[in-house]
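1. predicted model and sequence follow; I will ask about them next.
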Amino acid sequence: MKVIISPDSYKGTLSAIEVANAMQAGILDVNQSIETVILPVADGGEGTLASLIASTKGRYFTANVVDPLGRMIEAQYGVLGDNETCVIEMAQASGITLLQDSEKNPELATTYGTGQLIKAALDEGFRQFIIGIGGSATNDAGIGMLKALGLQFKKEDGTAIADGVSALLNLKTIDVSHLDSRLAEANFIIACDVDNPLIGEHGATAIFGPQKGVKQQLISHYDNCLKHFADIVEKQYHIRLHDYKGAGAAGGLGGALIAFLHGTFHAGIEIVINAVQLEKHLVSAQFVITGEGKSDCQTLHGKAPLGVANVAKATGVPTVLLSGSIDESDRLALLEHFVKVESLVDTNTTLQQAIQEPYHFIRLKTKKIFEHYIQMGAE
């Protein structure tokens, strides 16, 4: 028997590779002769870098950059096993997990560090990029990243606008003359699982701003700041970001990548699946096992486990879903895509136990699942 092990992370407890290792241990507890292939996945957000590097046997680089509040930190980026494709996860430099709740500051939070990561990768000679833009702490329309790459944002008198999102209201012109010339040779694929426009009721600020610290009474203010930026972009460069699908991702970073780095959007899980060559590894496999921290109806809207199941189904390989918890009201809907849907949380295991010892319970539940299939095969 050959089993592909391809989970996402159990966010807050284990990384995707840690989940995969626990699943592998459970399978080998049943029979050491079972062939296992570990291909951890992600959907473009936090964890995408680790999954891609692990699955393709790539390597990491480290760079000194600023965090969302301008403090110096060490951040990682990577190159896939092809030694050509560079993976940058914006959450490494500009992610919300880098801040305490009390530190969230939508006025000052910047994507400058993400631009520094791109610049560091350009220095290493990379020109093919996958940019994962989930998990941001920012609502700055990507101007921090663009500043790090040489763009200048000027007031009517020709001087630079001040730092901070509100200063965008003073923006008159965007000067691209000092943009890093190496970007002309680069190709950017944007890994993203949202299609929100830049502004409006479904835009970056209205939908994602509150989790980044935007107070309800200031949503319209920050939305107007992003609108003014989009107005200038449209006036100067004839690119309309206002209602462009995906432009609102990562507080507007998606729009900046589209307009100035000519990035193209792809569903994060599709990028990861292609990069790890899942379809090739499915040859001669009997099962796939995947999972995530919690599975519910949202899983069926572009999340990593569904992407894995869809590829497996197309090649005739059944997929098992093992997640930390399952929304019971969505179990039947999930069973339309997975041959078996299991949760760590059951009549014998509480949510608290599963959170405290996730590796142990993933291993135990995986063992039970595959004991069942081995027994079925023997009958």
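-> Here it is on my side, so go on.
2. rest of the way, CA atoms for contacts and neighbours
-> Will do.
3. what's the spacing between H221 and T159?
-> 23 Å (CA to CA, to the nearest Å).
4. so between the two, which is more surrounded?
-> Between H221 and T159, counted using other CA atoms under 10 Å, H221 has the larger neighbour count: 16 against 12.
5. and what about that one, helix, strand or coil?
-> Classification of H221 by DSSP: H, G, I helix; E, B strand; the rest coil places it in helix.
6. and if you look at I4?
-> strand.
7. which residues sit in contact with it?
-> Under the criterion of CA atoms under 8 Å, 6 or more residues apart in numbering, the neighbours of I4 are T36, V37, I38, L39, H281, L282, A285, F287, V288, I289.
8. ok, second structure coming up, stack it against the first:
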Amino acid sequence: MKIVIAPDKFKGTLTSFEFCDIFESTFQKLLPKATVISLPLADGGDGTIDIAQHYLGGEFISKEVRNAYGVIVNANYLYSESTKTAFIEMAEASGMKTIVHNDLNVKEASTFGTGELILDAINKGAETIILGLGGSATNDCGIGMAKALGYCLLDESGNEVVPIGKNLPKITKITSENVHTQLFEVNFKIACDVTNPLYGSNGASYVYAKQKGASDSDIELLENGMQHFSKVLDDYFNINTQEIIGGGAAGGMGVASKTFLNGELISGIELVKELSNFNAHIKNADWILTGEGMLDEQTKNGKTIQGILSVRPSPTKIAVFCGKIAIATKTLDTLNINYAKDILSIAEDLNDALTNTKQHLHILAEQFVKNEFAEANFAKS
């Protein structure tokens, strides 16, 4: 009997490592002859860097960089000397977590600090850089990052433009004479979990800028800037930026990663599955146990559980454990989920579920093993 444990975190209450530990210990106690493989996962969002370290090894590098508003902060990224691979979360330098939320003013924000982290990794000798998009406080189409890497962004008078979102309409020319000489020797993989285009009603500015502090007039300014700058990018890189799936991610960093970095945009969960050698590990598995904080309609849009469902081999069964299941039983059947339980079903209330997540998951784990592996002949396997 082969069991693969492959969860995402329950944000704020349980790490994917803790989930694995709970189920591992349960199987060791109740079914010690089972072969259990733990593969903690993430979907590319905040915290993916810890999962990356689990598979890549390496060490965390701390560097002083500018946050989205130019304030010096300490940001960390992961670097593996043996594989010459760096894992950078842009949220470390250019994210909402680095600023005071009541001071949000996205049109003044820049991704310069993310560029500083990339530059440091290149100088360390990185040959592959994995860049996680998400949690950003920016809407500058990556011009701050580009500036840090040596690109020049000029206005019609030939003057350099300060690389912040509100200045996108001023840029008329890009030059690359001062770009770091090793930039295009690096293989960039970009963890991107949204499909939004750069601009338009479903683009970066209209969908995400408000939560980063933009007023209605700010959004119009940023939207106009995105549309204007996209034409500059199209001409310089001979590309149609609006056709880039996920181009609007992280305030246009999807497009910036594709153009300025020549990066490959990949679903975050697909990238983590690649790091974990997931597809090889699940061969001949009898069960895959997974979970995340919420199982809802968003699960089908690039989340960890969907990433597992998309590749699970037949006749492998899937068990899902969540904080809350917010989809109908019929939908579970459609997704071919064989077993699903949530913590809210046994907790007294939401506060109990959030406060005692580990204890409740222990209970669900024991219930699952006792219910699904009750046959006596399992002990002989």
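-> Alright, I've got the coordinates. If you're wondering where the values come from, they're calculated on a predicted model, not measured in any experiment.
9. any idea what the TM-score is?
-> After superposition, the two chains reach a TM-score of 0.92 (TM-score structural alignment, normalised by the length of the first structure), with 377 aligned residues with a CA RMSD of 2.1 Å.
10. which among the contacts of I4 of the first structure gets closest to P210 of the first structure?
-> Comparing the contacts of I4 of the first structure against P210 of the first structure with CA to CA places L39 closest, at 34.2 Å.
11. next up, the contacts around the closest one.
-> I4, I5, S6, P7, A20, S51, A54, S55, V276, L278.
12. you'd agree the third one is up against V308?
-> Yes: contact status for S6 of the first structure versus V308: in contact at 7.4 Å, counting by CA atoms under 8 Å.
13. more neighbours: those two, which one.
-> S6 (30 against 25).
14. you'd agree L198 of the first structure is in a helix?
-> No: assignment of L198 of the first structure by three-state DSSP gives coil, placing it outside any helix.
15. surely F188 of the second structure meets T128?
-> Yes: the pair F188 of the second structure / T128 is scored as a contact, 5.9 Å apart, by CA under 8 Å.
16. okay, which residue is most central for the second structure?
-> The second structure has G44 as the residue nearest its centroid, 1.9 Å off, counting by CA atoms, centre = their mean.
17. measure it to K273 of the second structure for me?
-> For G44 of the second structure, the distance to K273 of the second structure - CA to CA - is 11 Å.
18. and the nearest residue to G293 of the first structure once chain neighbours are set aside, how far from E357 of the first structure?
-> Once flanking residues are discounted, G293 of the first structure sits nearest to Y10: 3.8 Å by CA to CA, 6 or more residues apart in numbering. Remark: distance between Y10 of the first structure and E357 of the first structure (CA to CA) = 12 Å.
19. ditto for A16 of the first structure
-> 15 Å.
20. how about A93 of the first structure?
-> For A93 of the first structure, the distance to E357 of the first structure - CA to CA - is 29 Å.
21. which one of those two has more residues nearby?
-> A93 (33 against 12).
22. quick one on the thing from earlier: can you pick the most crowded of the contacts of L39 of the first structure?
-> Greatest neighbour count in the contacts of L39 of the first structure, by other CA under 10 Å, goes to P7: 32 neighbours.
23. that one contacts V19, correct?
-> Yes: between P7 of the first structure and V19 there is a contact under CA under 8 Å: 6.8 Å.
24. quick check: what element follows the one helix or strand C20 of the second structure maps to along the chain?
-> If you go by DSSP states H and E, C20 of the second structure is part of helix 16-30. Remark: after helix 16-30 of the second structure, the chain's next helix or strand is strand 35-38, criterion DSSP H and E.
25. which element is F229 of the second structure on?
-> Going by DSSP H and E, F229 of the second structure is in helix 216-237.
26. so how far is that helix from its chain's centroid?
-> The chain centroid and the centroid of helix 216-237 of the second structure are separated by 25 Å under CA atoms, centre = their mean, to the nearest Å.
27. can you show me the helices along the first structure?
-> All helices of the first structure, identified by DSSP state H, fall at 16-30, 48-56, 91-94, 112-123, 143-148, 219-237, 253-261, 268-275, 278-281, 304-314, 331-335, 351-356, 358-378.
28. out of the ones you listed, which gets nearest to S323 of the first structure?
-> Closest among the helices of the first structure, once you apply CA to CA, is helix 358-378, at 8.5 Å.
29. mean shift between that closest one and the second structure?
-> By mean CA distance after the TM-score superposition for the first structure, the fitted helix 358-378 of the first structure averages 2.1 Å away from its aligned residues in the second structure.
30. tell me the buried residues in that helix?
-> Going by neighbour count (16 or more other CA atoms under 10 Å), the buried part of helix 358-378 of the first structure is 358-371.
31. same check on stretch 325-335 of the first structure?
-> So for stretch 325-335 of the first structure, counting by 16+ other CA under 10 Å, buried means S325, I326, R331, L334.
32. mind listing what the residue nearest to E64 of the second structure when sequence neighbours are not counted touches?
-> Spatially, and ignoring its direct neighbours in sequence, E64 of the second structure is nearest to N74 (4.6 Å; CA to CA, 6+ apart). Shown in contact with N74 of the second structure (CA under 8 Å, 6+ apart): S62, K63, E64, V65, A93.
33. contact partners for M90 of the second structure?
-> Going by CA under 8 Å, 6+ apart, the list of residues near M90 of the second structure reads T114, L131, G132, L133, G134, G135, S136.
34. please repeat the previous calculation with a cut-off of 6 Å.
-> T114, L133 (CA atoms under 6 Å, 6 or more residues apart in numbering).
35. show me what contacts N67 of the second structure?
-> Taking CA under 6 Å, 6+ apart, we find N67 of the second structure in contact with A93, S94, G113.
36. any idea what it aligns with in the first structure?
-> Under the alignment (TM-score structural alignment), N67 of the second structure pairs with D67 of the first structure.
37. report the angle between the helix holding C20 of the second structure and helix 48-56.
-> 50 degrees (axes from the mean of the first three to the mean of the last three CA atoms, to 10 degrees).
38. what about helix 16-30 of the second structure, how far off from the first structure?
-> On superposition with the first structure, the mean distance recorded for helix 16-30 of the second structure (mean CA distance after the TM-score superposition for the first structure) is 3.0 Å.
39. what's in contact with that helix?
-> Outside helix 16-30 of the second structure, the residues that touch it by CA under 6 Å, 6+ apart are P7, D8, K9, S38, P40.
40. need the max-distance pair from those.
-> Pairwise distances across those (CA to CA) peak at 13.5 Å, for the pair K9 and S38.
41. more neighbours: the two, which one.
-> Counted by other CA under 10 Å, K9 of the second structure and S38 do not tie: K9 has more neighbours, with 24 against 20.
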